[in-house]
Every structure is written in C-alpha cells, then in structure tokens.
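Visitor: sequence and predicted structure are below.
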Amino acid sequence: MSSKPRDPGPALPCAPHDSGALRALSAEGVALWLDRVSRRHLLDGTLRAWVRGGLVSGAVLSLAAMTDELRRTGTSYQPQVDALARGGCTPERVGRELLRSDARWACRVLAPVHARAGGLDGWVRTDGADGSASEALGLAADVDRRNLLVDVAATRSGLDVLRVCAREGVGTSATLVCSEERFAEVLDAHLSGLEDAVRDGRDPARSVCVPCVAVGEVDAAVDDALARVAGARPVPGFAGLTLARAVHGHLDRRLGGERWRALRSAGALPHRLAWHTATPAQVREIVGWRTAHVVSPETAVGTALGPVPLGDSLASRAPDVRRDLNALRRHGVHLGCLAETLTRHARQAHDRERAAFLEAVRDRMPRR
C-alpha cells in the first residue's frame, strides 16, 4: 500500500449560481445530466452542490471515471476496497460493490429531483452490467432505488435485455443509439416489455427507458467522412442535429398511436430522450421538450455561461430531416450504415474499459 500524500485530483469547475441559458433550456423542457461521476464527486459534495444549485438534474456513473479515481494516490475507494478484500471478496465482487455503493449514493442525492419531477427526471445512469438480462436485473435489485437507470447497449442482443427489464420493472438507458432505425428497434423492444408488464399485472411506471442518442459521436464520424469527400464542406453539428430531429420526430409519431395510448392509460410514463453531446454549441442547438443532454463538467459550465438558446429546434422538422439526410446520402454518408460501425467500435471500447476497471481494482487490493 502506498504511503504517499493524497492526490486531490483535478477540481471540477465552479457551478454558476444563476444562468439565463439554463433558465431558457429549462423553460424548453431541457435538462443537463453530469457525465463521468465517481466516488470523489459524491464524497466531496460536488454532485450535491451542482444538483442543489440547479446546474444538473441527473448523473451518469462510468467505469472509466471510477478507474481514473482508483488509480489516484489516496483514492477515495481504498477503505471500501480494503474492507471487502478482508472479507475474502474477489476483484470482480469488489468492483460490483464499489459500483453499487456509488449508485445508491448518487440516487439519494438525486431523489428529491426525481420526486419533484414526478419520476420524469432526477435519474442516475450506471454502467456496469455485463450485457445480460440477469446482470441488469441483479444490479437494479442490489441498488434498489426508483431513480436508477441501468445502461443497456442498443445492440441486437441488448434489445432483448431492454424488453426483459421493462417487463420486470427495471429502468434502463439504451446507449449507443446512432440511427433512427436503431432507435425504432429500441422503442419497439421497450413497448413490448411494457405490454408484458401490464399483462402480468405490474406497474409500467417502474419500467422507464431513456434512449441516449450519440449525437456527438455521430457528428464527429460524419465530419470525418465528409472531410474525405471532394467538394464536401462539413458543417459542425449538422449531422447530430439531423439525427436528433429524426429520432424526436419518430418518437412523436409513435406516441401519437393507439399502442402508446393504451400503455399510457395503464400508467406508463412518457419517454425522455437523452443526447450524448460534446460541446455547449450542441446543447444550445439541440433543444426540445422532455430531453436531456449528458455533458462533461466543462460543457455544463460552458453552456451555463454561454448564449441563450433560440428555442425548440426539434419539433415539426420532418421536411428538414428528409432534406438533410438526402444531402448526406448524396455525399455517400448513410447514418444507418455508419451506426453499425460506431456501435461496434463503442462496444470494443466498453470491453476495454471493463478490463481496465478490474485491473485497477486488483491493483488496489492487498497483496496476499
């Protein structure tokens, strides 16, 4: 064990106490959720301060952030790691317990927001399930908080997990949504699970699904593809906004149908869309009712200190979507095909993050 002085780690930027940009976003039904939260942000009160100050109303726990914290000198995880190791826990078990402890803590911090929002905000997303339905259900049972969302990758196998979770009353966040086609499949899987829950006599309000659309990743990939096309002039943010409009319009159409009306009358809560964004400009440009942006601390502060957004940019934009998608196709870019590549690369990156997290846990455990 190291006896070096504790490394405090990089400080989060200060949260503004008042912001015209945040007030404008809130009036349009837009929330900010803080990405890459770890034990340090819970222990030092940073997350609580940002929530109470109104800067963010949701949080995302990530294995990458936990790994960074575990590798710091004097990490805040060390006491729990030591206690679990003395109890004979394996590194895999230690990792699960660290994640579950952080999730319960973050859910307590966000619980008042969740209550005030009637179950439509105040969520804590957690990464950590291995991709199976049994792991997702077990994680949710161990944390046992109504405002927990278990991340489930929107892959072919992940669609089955989403349906099982919806049937069993577990909230989920469908990640890696990179196309309208995959979003439609996510929505179908979730609605099917809700219908199963209603038939089984369960409360569908417990089975929320928040699809997280990777607009930042899609933007970067499309800009890179267009940069290699002669005569193309990439417009930053163009592809992400187009994808957001396509997904938002698809959801509006589906929620206007008989299938959703029957579920809504049974008590199901309306969907909230989340955007995984990279810059304050994307937050200002992608504005729509009942949506959330998953942002870094720097992007959150940059948004709060930046210009006021001009208003809703998503509703009733079907003609714009068709025009913009056709423009991309003329340059050889099809978002549906691009999505498959992005999803594959993201899954590979996630597998590396899981391996790095377990390695960091092992390094923190006492040598036998």
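Guide: Structure received.
Visitor: going forward, measure contacts and count neighbours with C-alpha atoms only.
Guide: Noted.
Visitor: so in the protein, which strand runs the longest?
Guide: Ranked by number of residues, the top strand in the chain under DSSP state E is strand 30-37.
Visitor: distance check, the residue of the chain most remote from its centre against Arg86.
Guide: Distance from the C-alpha centroid of the chain peaks at Arg368, with 38.0 Å (CA atoms, centre = their mean). From Arg368 across to Arg86, the span is 11 Å (CA to CA, to the nearest Å).
Visitor: here's the one I want to compare it with:
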Amino acid sequence: MTQNTRTQALSDAGVSIWLDDLSRGRLTSGNLQELVDTKNIVGVTTNPSIFQAAISGAQDYDADIAELAKAGKDVDAVVEKLTTDDVRSAADLFAPVAEATEGQDGRVSIEVDPRLAHETEKTIAQAHRLSEIVDRSNVMIKIPATKEGLPAITEVIGAGISVNVTLIFSVDRYREVIDAYLAGLEKADAAGIDLSTIRSVGSFFVSRFDTEIDARLEKLGGDALELRGKAGVANARVAFGVYLEKFSSERFEKLAAKGARVQRALWASTGVKNPEYADTMYVDQLVASPTVNTMPEKTLDAVADHSELGKALDAEAAQASAADLEKISAAGVDLDDVYAVLEREGVEKFEKAWNELLETVAAQIASA
C-alpha cells in the first residue's frame, strides 16, 4: 500500500511516528495495520487513560471479563490480563517493523501502575512482571520520570529491559532521565548484557506545558499575552539540545562502542489543546532526527492532510528557544512551579483514569 506523502516526509526527516492509542477494536478491525500501511505508523504508546477509554467504552472485552470472573480473578488480575493481551497482540503486529529497523521502531509501550509513581522498588518489580507477561522483545515498559522513578529506570535498563520514560516536563529532569539511562546501560554492561538489545525513549510532554503557561500568561495580561503558545515548543527544543549534548559525550561514546543506542527524545502530548493554534504545530515545529512523535489519531489525520514541516532542529535552535523560556520567566511565570504542578497533575490524572478503569471492570465482574 502507498504511504501518505506528508507522513512519509516526516519519516524521511528522521521522525518515527507512533500512534498514541490502542484498543482491541483497532487490532481486530485491521485499523492499526492500515495505519502502518498508509500513514507510516511504526509504534504505539499506551497509558492508563487510553486503556480506561478502550476497555470502558467497548464490548470487545466483555467475554474475557466474564471468563476471568468465573475463574475467580480479582479486578487487578483482570485488568492486567486485558491490557497485556492487547499490548502483546500489538507487539506481534509490529514485529516486522521491529525486525526491519533492528529494534529501533516497532515498539509498543505499557505503563506500570500509576499508583506506584512514587515507589521505586514496587515500580522495578512491576516493570519486570509486565516485561515477563507480555514476553515480546519489542515491548517498552513505561516508567514515570518522578524522583522515585529515576533509580527505577536505572535498575530496569540495567536488567536489559527497554524503557519508555514518561511524564517529563522540565529540561533539568530530562538531564536526570538521560543520566539514569546511561547509568542503566553501564549496569547492564557490567552484567554482560548485550547493549544493542536495549532501547529507550524519553517522553517529553509538550501541549500540557503550553496549556499551563498560557493560563498564567493570561492572568498576567499585557505584553505577556504575546508569549502564549511558545512555551511548549521552546521547552522541547531546549530539551533536544540537551539530547545532542548528552549523546555526544565521552560517557556515551564508550557505551556506544559496546553497542549502546541513544535514548531518543519522544514528543508526547502533541494534540493541540487550544483551537486557536495550528493543529499540527507540535509536529511541524519539532522536526528532529532521530526523534519520535507519538500522536493521537486526530493529530495524525491533520498531519496527513496539511502538515508543513519546519526546519530540522539543531543546537542553534535549542539555544534560541532558551531565550523564549527566559522571556516567559521574566514576564512573571514561575517555571519551576509549572514543572512541579504538571508532574503532580500528570500522575494524578493517570491514577484517576486507572481507578476509574478498575471501578468499571469491578462492576462488570460483579454482574458476570
């Protein structure tokens, strides 16, 4: 089948397009395969909100829930089974992509229980468990970039498990995430693990950053209003500058000589929240190689229809964007507070979605 010319151009520019969604319906209907064949989709990300919407909003899971309920499974076991089954099926669908790209793409991500975001040891344990249950080499385990998540990232990477680090909002935390990844690679190397088998992405959230900062700029008023819609792209561009710095370091070069791969930056939350902004802005303005852009289908469709890619990012663009953040700070926005609020709310939103999913499935178990 023929790929869309605009998504192909993005792919040719070094941006891997992953779909930010998964459901059983996408798998069984052939929709996901169609997106692979026609819109350059080479991976999938999931999160608690995606699973909550998928399982609560469809009948595709009713038979499995009823069967598991009769077997005496509790709600946590049922949800674990449903989600890992879907991820395994998606991983099988993407196996040819993984093989063709030597493991760089064809990746499917599944997140640890969001209620464990501040519990290091339990996060490590569940990352191992999810990896073992899905049992596919192209799965990625998502771990949040909380302070407690950082040592978990190192330990899980050190065990040879590929990791998608999620909920990154600040450039400083992104530096810590990369350091945690490099420490994990060093640990894996010491254990004799083939470093070429380990892959990782750092998921840097974009649109949520604009939403929070725009609200603060609107309260400030005046000239501050001119800065709306600039923070998300600027923050991500500065982060890419950190990526360029860290992965050209002597520390990484030593690991690369042993087969280690870079931890690609992944642009997450790329669906535009403000209807006044161009609906492809978080794609067109964040072209960089190698990166990943994980898109909800609405954004993917917009990109396929009318995307106009901007100039590829480099270190110079990162430095210029740092000036935009300085302007926002000078206008009176406390960026450190923004980072803290977004991380806390990010964890809380995923916890809320997960709890709602558990409640929905518990009700179905009770009526089975």
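Guide: Looks like it arrived, so ask away. Only a predicted model underlies this, so the values are computations on that prediction, with no experimental measurement involved.
Visitor: quick one: distance of stretch 212-226 of structure 1 to the chain centre.
Guide: Remark: stretch 212-226 of structure 1 is offset 16 Å from the chain centroid, using CA atoms, centre = their mean, to the nearest Å.
Visitor: read off where that stretch ends up in structure 2.
Guide: Here stretch 212-226 of structure 1 aligns to structure 2 at residues 203-217, judged by TM-score structural alignment.
Visitor: what comes into contact with that stretch?
Guide: Contacts of stretch 203-217 of structure 2 from elsewhere in the structure, counted by CA atoms under 8 Å, 6 or more residues apart in numbering, are 164-169, 174, 224-225, 227-233, 235-236, 265-274, 282, 331, 333, 338, 342.
Visitor: now the helix ranked longest in structure 2, how far from the centre of its chain.
Guide: The single longest helix within structure 2, with elements called by DSSP state H, is helix 335-367. Put simply, helix 335-367 of structure 2 sits 16 Å off its chain's centre (CA atoms, centre = their mean).
Visitor: mean deviation, that helix versus structure 1?
Guide: Mean deviation of helix 335-367 of structure 2 relative to structure 1 after superposition (mean CA distance after the TM-score superposition for structure 1): 1.4 Å.
Visitor: one step back: residues touching the longest strand of structure 1, excluding its own?
Guide: Strand 30-37 of structure 1 is contacted from outside by 25, 47, 55-62, 64-66, 287-297, 300, using CA under 8 Å, 6+ apart.
Visitor: and it, which stretch of structure 2?
Guide: Against structure 2, strand 30-37 of structure 1 falls on residues 15-22 (TM-score structural alignment).
Visitor: okay, and the residue nearest in space to the middle of structure 1 sits in which element?
Guide: Nearest residue to the geometric centre of structure 1 (CA atoms, centre = their mean): Cys212, 5.4 Å. Applying DSSP states H and E as the criterion places Cys212 of structure 1 in strand 209-213.
Visitor: Lys70 of structure 2 corresponds to which position in structure 1?
Guide: Aligning on TM-score structural alignment places Lys70 of structure 2 opposite Arg86 in structure 1.
Visitor: swap in Glu80 of structure 2?
Guide: Aligned partner of Glu80 of structure 2 by TM-score structural alignment: Arg96.
Visitor: circling back: could you measure from the match of Lys70 of structure 2 over to Thr46 of structure 1?
Guide: Distance, Arg86 of structure 1 to Thr46 of structure 1, using CA to CA: 30 Å.
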